[in-house]
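K.L.:
no FASTA, just this:
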C-alpha cells in the first residue's frame, strides 16, 4: 500500500503544450493557442491540435509509484478492427522506463464511407507505473500522440516538483501527420521526438495531422512561441487536400515565413520539403482513403488527380520541392539563418524500396526511427544548421567529445 500524495496537473508540470485549458475534471493540453483555435473552423485541425503529440509531464521526485488519472478520447472506425489504445511512455532520467495504456474513455466512431461520426461518452481511467527507485530523479510521462487526453490528477508516493528546465535549447517543429506521428508505435517513437532526443533539445511539436496548410494563425503561433530553433515541413497536406495552385502556393509560403520572421528574425529556420511519397510525386491531389480492405485492418490512400493537371498549376510533390528550394534560395540572400532540406534525405527512393509506406502515405514505426536519426545527423550534427558547436550527435543524444 502507498500513502498517496495527490497533485493537480498544472501548466508548470507540462512541456510541449502552447496552451492549457481548464476543464470540469482537470486540464486539457492544446498545441495551438486559444487565439488560433478561435479562428479555426476545421474539425480535423481541432482534433489534431488537441492530441498531445510531444506533450509530456515533467517532474522531479523520489516516488517509487506514479499514477495519472486521465480521460482519453479515442477513435473507432465502422467496419474496421478495434484500434490499439494510446500509449503512455515513461522516461526516467532520460531513459525509457515503462509503458502503459488506458482502456477507458470517450469513443468517437467514424463512418468513413458515409462521412459521419458518433460520440459515446466514457469514464476516466488510470495509467500506473511502479517499481521505480527511491532516488531523486527526473520523470517524464509522454502522453499518447494520437489520443486527445484530459489530465485529471497525478498521484505519487513522494512529493513532486516541476523538473528543472536546464539550459537545453528549444526546438519548435511544424509539419503534417507524419510529424504528428501517424503510424508510430508510441509517443517517444515519432520521428521529431527521436531527433530531439538525439539532438539533446527540448521539443515543441506542432505536427498537425492533415493540417500543415500554411494557415496564418499557425504562423503566428510559431512566431509567438519562444524557441531557439524552428523547422517547417511543408507540402504533403497542400497536395493531398488539393488546397491551392502554384500561383497561390508561393505567396502563401512567403507570407508564412514573413509572419514568423516578424517575431523571430534571427532564429535558425529550416524549411523541409516532403519526404518521398510515390503516389504524389508527379500526380496532384486530392487523395482519399480507400476503405475497401478496412475489414481486414488495411487502409490505403489513393490520389484522384491526373498528372496532366500539373500544366494548369496543380501541385505535386516535385513542384512543391522546386518551389520551396527556389523561395529559400531567394530569401536566404537577405536571411542567412534560413535553410532548406530536401525531405527525400530523410526518406527517399532506397528507403521506399526497403520500408514502403504501409498505407501509401504514412511511415511505419521503423521509418519514424530512421527519419529521426537522419534528421538528428543532418540538422544537429557538427555541420548541421542546428549544431551547437559542441561536437557530433551521439547515440545517447549528447554531443560526443
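P.N.:
That came through, no problem. Just so we're clear, the structure is a prediction, and the values are computed from it rather than from any experiment. Residues are numbered from 1 along each chain as shown.

K.L.:
Please count neighbours and contacts with C-alpha atoms only from this point.
P.N.:
Will do.

K.L.:
so where do the strands sit in the stretch 251-400 of the chain?
P.N.:
Along the stretch 251-400 of the chain, the segments classed as strands by DSSP state E, counting those that start in this stretch run 269-272, 287-290, 300-303, 338-341.

K.L.:
also this one, for the comparison:
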C-alpha cells in the first residue's frame, strides 16, 4: 500500500463516468443522476427521485498504471421498519473487463421509510472509503479500470485517489445501448451491480450500457421519453408494463396512445436507431389480476417482504390492465408501427422468463427476480437480441 504522499487525487467529472445523464455538484461531492435536471424538475415524486439517483449501471471508467485505488463516498442506506434489513451496496472493480474485487461501506446517510404512510426521515452520516489494492497487471502496466457503483444505493462521490495518474478510457468501439424499464431492469433483488440482467446482457453483447431502469417508475412519462430521445445511443430498448399494473395508473384506452406517444418522442431523436419494445416477464399475481399492487401485511409481520395484487379480474372488461392484456397490446402496436418503421422490433417478455421458469425459479417476493434469475434473463436477452439474427446483432 502506498504512503500518503504517493496518492494522486483526480477530480470526478463526467469524462470519468458512464451510465449517468447528469452530475450534480453537492456540498459533499458529486451525485450521479440517471435523469436530466429538466426531467427531475417535472415530477415531485419521491419514488422516482430515489430510483433515478440510485446509480444502476453507472461506473467510473479510467485508464491508469496504478496498483491501488481509493474512493471516498457518502452512501445512502435505506431502512424499512418491519421489513428485513437491506444489505450494504456493492462496489465492483473490473480491470481490463475482468472482475478484480468488491467492496462496500457500512455507514452513510440513513433514510427511514414508513411503508404504511410513505413518510421518510433522513439522518446524515459520514464519508466512507473504499480501497482496492494490488490491482492486476502490476506496477507500471497500463490498464482500464471500472468501478461499478451500487445499483440500489444512492452514492455521492467525494474523492478518487490512485497511486498513479488517471485519464479517461477510450470506448473501444462498443455500441451504446440505452435501456429503460422498471425495478426489474433497475436490478431489484440482484446482489451486485454487474449482476443486474441489463449489465449481464451488455457484457455478453459487448455493449456500453446506459440503464434507465427506474424502480416503480416505468410509467410512460413524457420526460422519460424525452430523456431517451436526447441521449446519444446506437441501440435502444424499452421494457414496459409491470409498473402500469402496479400503480393501476391507466386503462387500456389511454395505454395504447401513451405507448404510441412514447415511441414517437424517442423516434424524434433516433429515427433510424434499432428500437426494441419488450413486454413484461411472467408474474403470476398480475397475469390476469389488475393492480394496484400492495405489500402483503401478513408476511411483513413475519419479517418477509412479499407483494399481492388487489384488483378484481372482472374489471379487465372495463379496461383495467393486466400483464396478459399489456402483452397483447404491445405486440399489436409494434406490428402496426413496424409496417412503416423497419428498425422497430418486439420481444415477448415470456421468452426471457415464462411460466416454466417460474416453476423452477419463483419470484422470491412474488414480483422481482432473484440473482440467479437476473443472470438467466440477461443471458437470454443477449442470445435473442444481440445474437445472430437478433435486432441488435452486428450488421
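P.N.:
Received the coordinates, thanks. For clarity, every value in this text was computed on a predicted model and none was experimentally measured.

K.L.:
follow-up on the earlier one: present the strands of the stretch 251-400 of the first structure as TSV; the columns should include mean neighbour count and distance to residue 124 of the first structure.
P.N.:
Putting the strands of the stretch 251-400 of the first structure into TSV (neighbours: other CA atoms under 10 Å; distance: least, CA to CA, whole Å) gives the following:
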stretch	mean neighbour count	distance to residue 124 of the first structure
strand 269-272	23	39
strand 287-290	16	31
strand 300-303	18	32
strand 338-341	21	43
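
K.L.:
Which among these is found nearest to residue 173 of the first structure?
P.N.:
Closest to residue 173 of the first structure of the strands of the stretch 251-400 of the first structure, according to CA to CA: strand 269-272, at 9.3 Å.

K.L.:
which bit of the second structure covers that closest one?
P.N.:
Taking TM-score structural alignment as the measure, the second structure aligns residues 275-278 with strand 269-272 of the first structure.

K.L.:
got a list of contacts for that stretch?
P.N.:
Around stretch 275-278 of the second structure, the neighbours that count as contacts under CA atoms under 8 Å, 6 or more residues apart in numbering are 235-240, 330, 334, 343-349, 391.

K.L.:
Give me the number of neighbouring residues for residue 60 of the second structure.
P.N.:
By other CA atoms under 10 Å, the residues close to residue 60 of the second structure number 22.

K.L.:
which residue numbers in the first structure go with the host helix or strand of it?
P.N.:
When elements are assigned from DSSP states H and E, residue 60 of the second structure belongs to strand 59-64. Here strand 59-64 of the second structure aligns to the first structure at residues 56-61, judged by TM-score structural alignment.

K.L.:
Residue 315 of the second structure corresponds to which position in the first structure?
P.N.:
By TM-score structural alignment, residue 315 of the second structure lines up with residue 309.

K.L.:
Return the distance of the closest residue to its match other than its chain neighbours relative to residue 345 of the first structure.
P.N.:
Spatial nearest neighbour of residue 309 of the first structure, chain neighbours left out: residue 284 (7.2 Å); criterion: CA to CA, 6 or more residues apart in numbering. Between residue 284 of the first structure and residue 345 of the first structure the distance is 22 Å, computed by CA to CA, to the nearest Å.

K.L.:
more neighbours, those two?
P.N.:
Looking at residue 284 of the first structure and residue 345 with other CA under 10 Å, you find the greater number of neighbours at residue 284, namely 28 against 18.

K.L.:
what's the counterpart of that one in the second structure?
P.N.:
Residue 284 of the first structure maps onto residue 290 in the second structure, by TM-score structural alignment.

K.L.:
what's near enough to touch that match?
P.N.:
Residue 290 of the second structure touches 245-246, 248, 309-313, 315-316, 320-322, counting by CA under 8 Å, 6+ apart.

K.L.:
let's see it at 7 Å
P.N.:
245, 309, 311, 312, 313, 320, 321, 322 (CA atoms under 7 Å, 6 or more residues apart in numbering).

K.L.:
which stretches of the stretch 301-401 of the first structure form helices?
P.N.:
Applying DSSP state H, counting those that start in this stretch to the stretch 301-401 of the first structure gives helices spanning 317-332, 349-354, 365-375.

K.L.:
Also the first structure?
P.N.:
34-39, 43-50, 177-180, 191-199, 216-224, 236-240, 246-263, 317-332, 349-354, 365-375 (DSSP state H).

K.L.:
For the fifth one, which helices and strands make contact with it?
P.N.:
Meaning helix 216-224 of the first structure. Contacts defined by 3 or more CA pairs under 7 Å, 6 or more residues apart in numbering; DSSP states H and E place helix 216-224 of the first structure against helix 246-263.
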